[in-house]
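Student: With the sequence up front, the predicted model follows.
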Amino acid sequence: MKLNKIGRGTLASIVSLAVGLGLTACSRDYTLAYVYVTNAKPASAGSTDGTVSAFAVDYQIGSLVPLADSPLPAGKNPVALVSSPDSQNLYVVNHDDSTVMHFAIGTDGKLYLKETTNITGSLPTAVAIDAAGKFLYVTFTYQLGPNGQQLYSPASPGPGGVTVFSIDSSGKLSPVSTVNVGNNPVAIAVSRQATIASSNTTLAYVYVVDQEAQPNATVLGFTQNVSTGALTPTPGTVITTVAGKTVATGYNAGIAPSSVAIDPSTRYVYVTDQAANQLYGYGIGTGGALVPLLSSPYTTGLYPSSVTIDPRGKYMYVTNFSSNSVSAYAIDTATGSPSGSVGSTSTTVATNPTCSAVDPALGIYLYVSNNKDGSVSGMKLDPHNGTLKQVQNSPFPTGSLPTCLTVVANGSHPNQLIIQ
């Protein structure tokens, strides 16, 4: 597999220019990026609707400043969110409503609700968008029957799936297909696009974490058709129908896999196992097949809940829900193996961290949503070794029971472009 046709020297120049331009722009605009946080419930007692909190990131110190009109209403129990690559749209997934809310992002970072769209299943769990911003993928717990009838329940589990949405030039969603997967999909990630030199075709890979009961916990791999958004199982992933039910098998991911991340070079995939307190690493082989790294799995803190990789592809961060910490790892770019020496002493955050993200503008600030504490922790990462240091005034109060967050570059600050 050969990545798109830009030389390393040119890429390095683009990255250097982006950082330089970002710093120059920051001298006139003190907002580096915006942080958006989904909150399961607002502070008012008795309400079941969630909210979205919005913050501006101060470029000098990384502190968060709440935006006017924040928080905004969301659906019932929002659990995940993702922004478009052009930083103009935000998509929020509501678990109990089985909907996706589309917000336009204003030039001032404020959110404007455009529409709410139903998914093709029930109880969604995670969301991802492709690098071109053309397709949105939402995992859901249960398939629906005719006329939207609920066929399955926790007592009678059935196939979960992935709703594939096309995205038009305004950011509007339209469901185009549904892919059935295992009985409990909980996380999804889409790789950057790559060009296959032998056939001169462009594609991307999609990986879904299926948290079924042992021994069926697995990672499922798919090839994305970049023109239609359709998903085709990669070698090693098999999805069949047995006695009227979908059965999915893929790559071993431990006992209870909980999150997934793909490195920017599209060479490695990492999956956390919250039951065994481990991190699994894979190389991406021919056709998107996953090959376990020689030293995998790796130790994490207690109950790892999410994994994220910095835009340079050099460092990886795992939030540990029960340890109230973030573990830092340096990634060996030649082998994909993460070394815990960078984060041998984990960085403490507030209570029950759920989700993390690195700012895409300069790639130096990491933010973590803390569920029980109702806050966001902000940290600055050292670009030379990946270590973390709390930013001033961290943690920052948000809504009640924050579930996840994302960071969107301010329009005056270019996103980093890193391909190794």
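Tutor: Cool, got the structure.
Student: contacts and neighbour counts: CA atoms only from here.
Tutor: Will do.
Student: quick one, helices of the protein?
Tutor: 8-26 (DSSP state H).
Student: got the buried residues for stretch 322-341?
Tutor: 322-331, 333, 336-340 (16 or more other C-alpha atoms under 10 Å).
Student: Quick check: the farthest pair among these?
Tutor: Maximum pairwise distance among these (C-alpha to C-alpha): 29.6 Å, between S322 and T333.
Student: so of the buried residues of stretch 322-341, which ones are in strands?
Tutor: Assigned to strands by DSSP state E, the following of the buried residues of stretch 322-341 qualify: S325, V326, S327, A328, Y329, A330, I331, P338, S339.
Student: wait, isn't the fourth one in contact with D382?
Tutor: Just to be clear, that refers to A328. No. Applying C-alpha atoms under 8 Å as the test, A328 and D382 come out as separate, 11.1 Å apart.
Student: intersection of neighbour lists for the two?
Tutor: L388 (C-alpha atoms under 8 Å, 6 or more residues apart in numbering).
Student: Correct me if wrong: A187 contacts A126.
Tutor: Yes. Under the criterion of C-alpha under 8 Å, A187 makes contact with A126 at 5.2 Å.
Student: then this one, side by side with the first:
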Amino acid sequence: MKFRKFGRASLAAVVSLGMAAGISACGVSNTIDYVFVTNSKNNPGQINVYYADSESGALTQIPDSPYMTSYRNPVALVTSPNFKNLYVIFHDDNTIVQYSIGTDAKLYPQHTYNTPGTFPNAVAINTAGTLLFVTDTYQPQYTAANPGPGAVIVYPINTDGSLGAPVANGNLSYYPLSTTLTNVLNPVAVNSLTQNPVNATSPGASYIYVANANASTGLGSISAFGVGSGGALTPIAGPQSDGTFAAGTTPSAIASTPRGLFLYVTDSANNQLISYTVQSSGAIIPSQNGPTRTDVFPDAITIDPRGQFIYVANYTGNDISAYTINVSTGYPTGVAAAGTYGVGTGPTCVFVEPALGRYVYTTNFLDNTVSGLHLDPNAGTLTTVQNTPFVAAGQPTCIAATPHGNHAISTPTT
């Protein structure tokens, strides 16, 4: 997941009475997912919580929604693999908050943590649910007034969902992305993957990948790390002079397939999607076919739980680009039925719900809504769901969800 600074004035959202009331056919008995949306407009920030209807994909806010937080500018969030906890990143207060998720979808704040540096902007969690990865825009000695490189922080996750002290890196509590002002790497997104082939009896190696903006060169890059059992990070050398892997001009989001075979990065400056194959060493190789075109200003990406389709949210295009993943090469090709699918204004995050993998949602920053679309699991095509869009508290930034009840999705192909 990732965050991008929003310096634009927001558009006034004109919301109909039906939309404001969250009218839909959804009841708790029909709920397949609990959906969580962070909102940055108000101070402090807010979190909307919705029920997702199993038959239509429509969203209905739970009675206590939205939840007022105690911190500013929530920009990223992730749920634990056991779906009992939600971790929210608050950019302006350098804060992580752990929320317990009730069986009725209600949120209960548990613990608050400060990151070592400033302006945390992305979060990921490992498959086992034992490690949380957070990126700080700046290392401790740097600020917006005195800018420098960023860092990755690794937190062990205790059995109750609380976070332990950051994993030590020598005498540091973080892992620098670069150490000099001649090569300033600032993170924009982070992805955690575990290579686990179908029918494997135990997970394979674990890696994290950080997409960076390079203030020194004006080019994008990816920093790759192997992840030890205790969370210690080991850099994986890339072919560039600083040990990173090339990632276009302005990387904006990053995602991997469920089995950890392929990695994808969006480049918002060049309107493209860059594809990589993940080797057993954790090194990545760009596709021989080159980047794939997106619509204007791609800034978010997700992959369906089956590992068959990629969905990219285009901020300026106000739409989603859809792609089919080649099982052998990982190369994405546009879904044949349509190049893009319209959503709200200024989509900032895109997400496929985890229960059935049948509905796609976007947070629309500029019109204060959430769009919902039905995903055809055979073709990857999208159609709008009942009563979309759905009202959000204001300037929604990102989205996550947990399944409600027992559901089974077929084994992922990639």
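Tutor: Sure thing, it's come through. Note that this is a predicted model, so its numbers are computed, not measured.
Student: Pick out whichever of the buried residues of stretch 322-341 of structure 1 sits closest to T272 of structure 1.
Tutor: S327 (12.0 Å).
Student: tell me the contacts of the closest one?
Tutor: T300, G301, Y317, V318, T319, N320, G340, G343, S344, T345, S346, T347.
Student: do that again at 10 Å, thanks
Tutor: 299-301, 304, 307, 316-320, 340, 342-348, 387-388 (C-alpha atoms under 10 Å, 6 or more residues apart in numbering).
Student: Next: A205 of structure 2.
Tutor: Contacts of A205 of structure 2 (C-alpha under 10 Å, 6+ apart): L193, T194, Q195, N196, G226, V227, G228, S229, G260, S280, S281, G282.
Student: PyMOL command for the buried members of these?
Tutor: Command for PyMOL that selects the buried part of the contacts of A205 of structure 2, burial taken from 16+ other C-alpha under 10 Å:
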select buried, resi 193+194+195+196+226+227+260+282
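Student: Dump the contacts of A205 of structure 2 into a markdown table; add distance to L86 of structure 2 as well.
Tutor: Below are the contacts of A205 of structure 2 laid out as a markdown table (distance: C-alpha to C-alpha, whole Å):
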| residue | distance to L86 of structure 2 |
| --- | --- |
| L193 | 19 |
| T194 | 21 |
| Q195 | 24 |
| N196 | 24 |
| G226 | 25 |
| V227 | 22 |
| G228 | 24 |
| S229 | 23 |
| G260 | 23 |
| S280 | 31 |
| S281 | 31 |
| G282 | 28 |
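Student: Save the ones in strands among the buried residues of stretch 322-341 of structure 1 as a markdown table, and put in distance to G281 of structure 1 too.
Tutor: Formatted as a markdown table, those follow (distance: C-alpha to C-alpha, whole Å):
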| residue | distance to G281 of structure 1 |
| --- | --- |
| S325 | 21 |
| V326 | 18 |
| S327 | 15 |
| A328 | 15 |
| Y329 | 12 |
| A330 | 13 |
| I331 | 11 |
| P338 | 8 |
| S339 | 12 |
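Student: now, which of the residues you listed sits nearest A217 of structure 1?
Tutor: Closest to A217 of structure 1, out of all of these and judged by C-alpha to C-alpha, is P338, at 22.6 Å.
Student: any idea how far the alignment partner in structure 2 of that closest one lies from I284 of structure 2?
Tutor: By TM-score structural alignment, P338 of structure 1 lines up with P332 in structure 2. Between P332 of structure 2 and I284 of structure 2 the distance is 16 Å, computed by C-alpha to C-alpha, to the nearest Å.
Student: Where in structure 1 does stretch 283-292 of structure 2 fall?
Tutor: By TM-score structural alignment, stretch 283-292 of structure 2 lines up with residues 289-298 in structure 1.
Student: which parts of that stretch are buried?
Tutor: A289, L290, V291, P292, L293, S296, P297.
Student: Out of the contacts of A205 of structure 2, which is nearest to Q240 of structure 2?
Tutor: For these, the nearest to Q240 of structure 2 is G282 (15.6 Å; C-alpha to C-alpha).
Student: related to what we said a few turns ago, give me the common contacts of A187 and A126 of structure 1.
Tutor: In contact with both A187 of structure 1 and A126: A80, V138, T139, F140, V208, V209, S259, using C-alpha under 10 Å, 6+ apart.
Student: Include neighbour count when you put those residues into a markdown table, please.
Tutor: Formatted as a markdown table, the shared contacts of A187 and A126 of structure 1 follow (neighbours: other C-alpha atoms under 10 Å):
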| residue | neighbour count |
| --- | --- |
| A80 | 26 |
| V138 | 27 |
| T139 | 33 |
| F140 | 29 |
| V208 | 25 |
| V209 | 30 |
| S259 | 27 |
